[in-house]
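Peer 1: Structure here, sequence nowhere to be found:
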């Protein structure tokens, strides 16, 4: 699965580094040749030097094979254009835009951008969440990306299957807010049991989400 990052500045650089460490197939588009060279040497990802709002440049970057496009330049107008092109022309299912001016968030959403965030860590989690969406789904972000509501699908034999809420060892900054079962919401109490096919809503921080995903990828000991 492939993601394209438009913008290789400070935010884009650390985003690329994070995704590279998580072993994702990622390509960056950046119009500054010196920045392109620096990214290629330091991080070792594929770099396309050009304008991310140019359709031909996006095609060269492999947008036809991409599932996620994240526009993280320092210009909100460019980020909006990139996401609109990705949606309307290339039918990308997930577009993420960095918003430098919080006043633009409502406008971005009205114009079809899937997610608007300010934090590098949150953008990385949104991209990873898209590739891990069978079990993890980021429902919403709050406080400019500092708080995240995530939904986790419980599979048979997974870490929390057939467990009581009171017995869960949750990472720091993680709170179970609801259990969704058969289209009904259950308020979680200590003696509430989690079963196969439940969906668990958890409010967490960016760091908490990383720890939660690492923990949950384990399986129950037999």
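Peer 2: Received, thanks. Remember, it's a predicted structure, so these values are computed and weren't measured experimentally.

Peer 1: going forward, measure contacts and count neighbours with C-alpha atoms only.
Peer 2: OK.

Peer 1: Spell out, range by range, the helices that occur in the chain.
Peer 2: 10-21, 33-42, 55-60, 76-88, 105-110, 120-131, 206-216 (DSSP state H).

Peer 1: next up, a second structure to put side by side with the first:
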């Protein structure tokens, strides 16, 4: 997959390294010349360009990429790039970094954003997840489909203990995607039994979260 990343700071470089390890084709766009260092990640294509300038994005052939990640430290720049990527270049998937949580409401499909990633929110969610048993914790929002990745940790005395996954009466717009049990990551099958302490990860629309809580007895 071809992925263009705007912002070659610590965040952008880290993302680039992970994607290259996964054998993706990566381009890094960086406005500040002193941040352009092809020796740091020689496998990436480096471009000195302001990601908010349409002509420079055209010169970088942004339309040939499948995913754009707006990872600069400036929310305005991330929004402008997201909109340009979606409307001018028809990019299939646009992921944008939210630096200031107060701006998070702007990062939606009207600005071309498919997935908004807010580091403060993720960290807060992880803290919540670490201390919350028997409650629903939102880990990530998928803006395009108005759905969330949510986590529910079953209490030790859950009435679901020993029951197979197929017994979960989930609402229509919710899906169990993973069970975390100790050090294991379990792709749930219909006959897999549930246990107290299981961390259940669901993708669910906002409207059915209350029904999801009820389905797992929390």
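Peer 2: Perfect, I can see it now. The structure presented is a predicted model; accordingly, all values stated were derived computationally and were not measured.

Peer 1: Just the TM-score for the two chains, thanks.
Peer 2: Aligned and superposed, the two chains score 0.58 in TM-score terms (TM-score structural alignment, normalised by the length of structure 2); 154 aligned residues with a C-alpha RMSD of 3.5 Å.

Peer 1: Quick one: closest of the helices of structure 1 to residue 184 of structure 1.
Peer 2: Of all these, it is helix 206-216 that lies closest to residue 184 of structure 1, at 23.3 Å by C-alpha to C-alpha.

Peer 1: and the closest one, which residues are buried?
Peer 2: Of all the residues in helix 206-216 of structure 1, those buried under the rule 16 or more other C-alpha atoms under 10 Å are 206, 207, 208, 209, 211, 212, 213, 216.

Peer 1: now for that helix, which elements pack on it?
Peer 2: Judged by 3 or more C-alpha pairs under 8 Å, 6 or more residues apart in numbering; DSSP states H and E, the packing partners of helix 206-216 of structure 1 are helix 120-131, strand 147-153.

Peer 1: Using TSV, lay out the ones you listed together with mean neighbour count.
Peer 2: Putting those into TSV (neighbours: other C-alpha atoms under 10 Å) gives the following:
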stretch	mean neighbour count
helix 120-131	21
strand 147-153	21
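
Peer 1: Format the ones you listed as a markdown table; extra columns: distance to residue 69 of structure 1.
Peer 2: Below are these laid out as a markdown table (distance: least, C-alpha to C-alpha, whole Å):
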| stretch | distance to residue 69 of structure 1 |
| --- | --- |
| helix 120-131 | 9 |
| strand 147-153 | 20 |
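
Peer 1: Pipe the helices of structure 1 into a markdown table and attach distance to residue 173 of structure 1 per row.
Peer 2: Formatted as a markdown table, those follow (distance: least, C-alpha to C-alpha, whole Å):
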| stretch | distance to residue 173 of structure 1 |
| --- | --- |
| helix 10-21 | 21 |
| helix 33-42 | 33 |
| helix 55-60 | 38 |
| helix 76-88 | 31 |
| helix 105-110 | 26 |
| helix 120-131 | 15 |
| helix 206-216 | 6 |
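
Peer 1: Which among those helices is found nearest to residue 180 of structure 1?
Peer 2: Short answer: helix 206-216, nearest of those by C-alpha to C-alpha, at 17.7 Å.

Peer 1: Where in structure 2 does that closest one fall?
Peer 2: Mapped onto structure 2 using TM-score structural alignment, helix 206-216 of structure 1 spans no residues at all.

Peer 1: Relative to the whole chain's centre, how far out is that helix?
Peer 2: 13 Å (C-alpha atoms, centre = their mean, to the nearest Å).

Peer 1: and if you look at stretch 91-106 of structure 1?
Peer 2: 12 Å.

Peer 1: Could you do stretch 7-22 of structure 1 as well?
Peer 2: Worked out by C-alpha atoms, centre = their mean, stretch 7-22 of structure 1 lies 13 Å from the chain centre.

Peer 1: Make CSV out of the buried residues of helix 206-216 of structure 1 and add distance to residue 60 of structure 1.
Peer 2: Output for the buried residues of helix 206-216 of structure 1, formatted as CSV (distance: C-alpha to C-alpha, whole Å):
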residue, distance to residue 60 of structure 1
206, 32
207, 34
208, 36
209, 33
211, 35
212, 36
213, 33
216, 37
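
Peer 1: right, and the helices and strands packed on helix 206-216 of structure 1 - which one's nearest residue 96 of structure 1?
Peer 2: helix 120-131 (7.3 Å).

Peer 1: And the closest residue to residue 18 of structure 1 other than its chain neighbours, how far from residue 194 of structure 1?
Peer 2: Of all residues not flanking residue 18 of structure 1 in the chain, residue 124 sits nearest, at 7.0 Å (C-alpha to C-alpha, 6 or more residues apart in numbering). Residue 124 of structure 1 sits at a distance of 28 Å from residue 194 of structure 1 (criterion: C-alpha to C-alpha, to the nearest Å).

Peer 1: I'd like the distance between the most centrally placed residue in structure 1 and residue 165 of structure 1.
Peer 2: Residue closest to the average C-alpha location in structure 1 (C-alpha atoms, centre = their mean): residue 126, at 0.6 Å. Separation of residue 126 of structure 1 from residue 165 of structure 1 (C-alpha to C-alpha) stands at 26 Å.

Peer 1: Cool, thanks, signing off.
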